[in-house]
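J.: sequence? don't have it. structure:
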């Protein structure tokens, strides 16, 4: 019996050792699993770090590439802006040389029309005048586009009386409308708006000119509608109209619509209108029906009643110019001769012509002229502004003067305004020069 109990004891001890062994084996297995998981995590962390480093290097390279591209774009943009400024400077410089003979030719034609001509000669002078007008219109259009594309353009915003603008447009475009048998009408208005007077006039000129060109029957009406704090400048015609598919492209350069052999021109007028309105912040509206006409509308800031600009260019009755002395400062031989024909033969004035400031001072002597007419661009860095200042200083009095320039430069306009001198743009018209002379000598 004692032997049997010993066997049972050994058996129980063996079973206990087996269970302990199993537990230890299980713990070892768990430790191995934990060690494997930690190793996997360690390896994953190393892989992630390597991935982060790789992505960081790629991002740094991308940023370096982007910085280089931005630098290249900045250089390209600066070069483009400089090219644009160079183009504008070239056009301004070239315009003076191109408009100089054109201005002289128009003055010669004006003097020629005052002579006795037979019907054939009259027709030739009329056709020549029309050709010069077309050249002038094209040159001004190209210059306007160059100025509006310039990043440094300066606008002179001031009150503009639309009645005064309408009066000038009527005088300018009535002959063109009459030649086509059209009625050109301007609705009376007392509206005063804020805009650049030079470019607002160019906008209105292009719209009225376009309306007449594309109208064969009926007429053109120009008016103003007030809507709250806005005044809408309306130009309505009874012309060919504009199809819906053409309404976007008509504002592009060199785009013309209508029938074959229709309106003359280069298709730049509406491009100038779009550019000028965009720069000035004037909205454009278009309403048209093919075969029944078109209405262009320009939105302008309306000023309060009582704000009336000074009438600097109104045609006022003036005294007779006969016998009055005009001292001309002009470096171009053809222009000097043209002035002598216009001032002396047509207006009966005494014309004394000089080529620069020094010659004008010597010619004036002790007796100041009644008026000075000076071209801005003279030889050897001399300018008409310097000539006017020197002549006034030598005379001891503010002699009336007129500045003439082929350059549409805001600085020249401001300097002329400071001197109290009106400025005429080349090519000058004989009637316009006569009107200004009568006004300033009144």
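T.: Okay, I see it. In this text the structure is predicted, and so the values were computed from the model without any measurement. Numbering: from 1, shown residues only.
J.: drop to CA atoms for contacts and neighbour counts, all remaining ones
T.: Noted.
J.: tell me which residues are up against stretch 324-338.
T.: Identification of contacts with stretch 324-338 by C-alpha atoms under 8 Å, 6 or more residues apart in numbering yields 100-101, 103-105, 107-108, 339, 343, 348-357, 360, 364, 369-375, 378-379, 384, 387.
J.: also stretch 197-217?
T.: Here stretch 197-217 makes contact (C-alpha under 8 Å, 6+ apart) with 156-158, 160, 165, 169, 173, 176-177, 180-182, 219-220, 222, 235-240, 258, 262-264, 269-270, 272-273, 276-277, 293-294, 296.
J.: look up how far residue 159 lies from the closest residue to residue 155 other than its chain neighbours.
T.: Spatial nearest neighbour of residue 155, chain neighbours left out: residue 196 (5.9 Å); criterion: C-alpha to C-alpha, 6 or more residues apart in numbering. To residue 159, residue 196 is 8 Å away according to C-alpha to C-alpha, to the nearest Å.
J.: one more to weigh against that first structure:
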């Protein structure tokens, strides 16, 4: 694009070339041509204006030489004051415009081969010899010369600097990531070491826990075995003492027998408490939930503790009302029994009250006493093992301190709540709260009436007793005979069958120990006797085994169970139900 001057007298216009140099001639003879010339002039002026005012650099040059034409934007890019100064300063593009001659050679060869370049990035040399980053689009113009090109130039210095800054930031980030990665790797190494140490400690803990559990199992087995072995002679002694109490003895001997009875009773309670504490701590005692009639349960407990109140010369009142709860009847009875035992143990004068209060959604069983009371700062301690509520010198029989510990654990198993309120020297109140239950209505089955003859004695009823302890058999025989029973004794299942065959008698009830010799059981013995006799003779199991497995098994076989040591009043009630059935 060669720049023209309107006032240059050495150059000719388009009208001069056509022979229309004089204005009069153009106007008179060629009005249409003059209009077209004016349009071309306007178009030329517009392109000239765009060329002069373009934001991007534009130049026409010979690759073997310098600029043919350039615009002001190109001058600004290269750091020159005017396009004319730039054109005169740059004689050879290769050495003076391009910052790198090798870059120029590559671009030139590609341009000669392809004819054009599009947005190619390179560097120009500014007037201060500093590089400037540009993007060029070049087009060969072979019509103007073999290496004449027209070029559009965009200054991309900010973009390149931004890209370089970004690359620098990326490099710094990669360095920081590398440092962080190395730190994390070191931390991971430390963490793996800590994990390994922790796993080692956990393995040691597992071994220790297993050892502790094995020790607990061994302790439980030992405790169960020792308790069973202790309960057997204790049961024989209790039965023997009960048999002696049934007879008439001199006052001194009767008092001694009564003291022996209390000592045996204390030993029995201690063994039972130790077994229950062990099972509760091992979570081996599972609740057997059934619908329980609170009124009937409270009535039975009232009858049981009436004799205790009479012997202690205390007033005992029971206030009950019909209510139904869904709970473990045996554990609930044990809780109330322990609370009543404590109330009587720590009450010297006055009395004890067992009350049932029914609310819309709950049932409250309350045990009140007028005993020694509990100091406010001791209320949280009374449920601890071996804690004595009764202070020294207060009188009364000291317990082992396990009753309330058992109560608290059983309350937790049943999911109910217990509260205590007390005033030192005035008495205490324990409140057990259970959710009230509802059940379908059913007709109550009346228990068979006890024959008049059995109210005083059993009228010669034949009872078969099977136990592998001779002392127990002797004690049972003595007690049952005092109640008016005829007793048939057997040390094993086979001996019982042999005795029945020898005598030809048919017992009215069977009382059998659960664990017999040679891994035989009382359940099997009762079954074989019934099979031999061809009739369902009423039977019950008497055992020192208090495990849930045995209790569940016997319940499934509809066999009543009495735990050793046997209390005479419970044995008598059980025997009465067996004989009358």
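T.: Structure received. These numbers come from a predicted model, not from an experiment.
J.: how far out from the middle of the chain is the lengthiest helix in structure 2?
T.: Assignment by DSSP state H gives helix 157-246 as the longest helix of structure 2. The gap between where helix 157-246 of structure 2 is centred and where its chain is centred comes out at 15 Å by C-alpha atoms, centre = their mean, to the nearest Å.
J.: for stretch 304-315 of structure 2, same thing?
T.: For stretch 304-315 of structure 2, the distance to the chain centre is 49 Å (C-alpha atoms, centre = their mean).
J.: so that stretch corresponds to what in structure 1?
T.: Aligned by TM-score structural alignment, stretch 304-315 of structure 2 falls on residues 172-183 of structure 1.
J.: list the buried residues for the matching stretch?
T.: 177, 182 (16 or more other C-alpha atoms under 10 Å).
J.: hmm, back to that, map the residue nearest to residue 155 of structure 1 across to structure 2 for me.
T.: Using TM-score structural alignment, residue 196 of structure 1 lines up with residue 328 in structure 2.
J.: go on, residue 278 of structure 1?
T.: Using TM-score structural alignment, residue 278 of structure 1 sits opposite residue 412 in structure 2.
J.: how big is the offset of the strand or helix carrying its match relative to structure 1?
T.: Following DSSP states H and E, one finds residue 412 of structure 2 within helix 403-414. After superposition onto structure 1, helix 403-414 of structure 2 sits on average 0.6 Å from its aligned residues (mean C-alpha distance after the TM-score superposition for structure 1).
J.: how far does that helix sit from the chain's center?
T.: So, by C-alpha atoms, centre = their mean, the centroid of helix 403-414 of structure 2 is 24 Å from its chain's centroid.
J.: now it: buried residues?
T.: Using 16+ other C-alpha under 10 Å as the test for burial, helix 403-414 of structure 2 gives 403, 404, 405, 406, 407, 408, 409, 410, 411, 413, 414.
J.: what lines up with residue 377 of structure 2 in structure 1?
T.: Match for residue 377 of structure 2 (TM-score structural alignment): residue 245.
J.: let me fix that, I meant to ask about residue 232 of structure 2.
T.: Checking TM-score structural alignment: residue 232 of structure 2 goes with residue 100.
J.: list the residues that contact its match.
T.: 332, 335, 406, 426, 427 are the contacts of residue 100 of structure 1 under C-alpha under 8 Å, 6+ apart.
J.: distance of residue 516 of structure 2 from residue 404 of structure 2?
T.: When residue 516 of structure 2 is compared with residue 404 of structure 2 (using C-alpha to C-alpha), they lie 34 Å apart.
J.: let me see the ranges of the helices in the stretch 201-350 of structure 1.
T.: Applying DSSP state H, counting those that start in this stretch to the stretch 201-350 of structure 1 gives helices spanning 269-280, 333-339.
J.: which of the buried residues of helix 403-414 of structure 2 sits closest to residue 62 of structure 2?
T.: residue 413 (103.1 Å; C-alpha to C-alpha).
J.: ok, now which ones touch the closest residue to that closest one other than its chain neighbours?
T.: The shortest distance from residue 413 of structure 2 to any non-neighbouring residue, by C-alpha to C-alpha, 6+ apart, is to residue 287 (7.0 Å). For residue 287 of structure 2, the contact set (C-alpha under 8 Å, 6+ apart) comprises 327, 328, 331, 413, 414.
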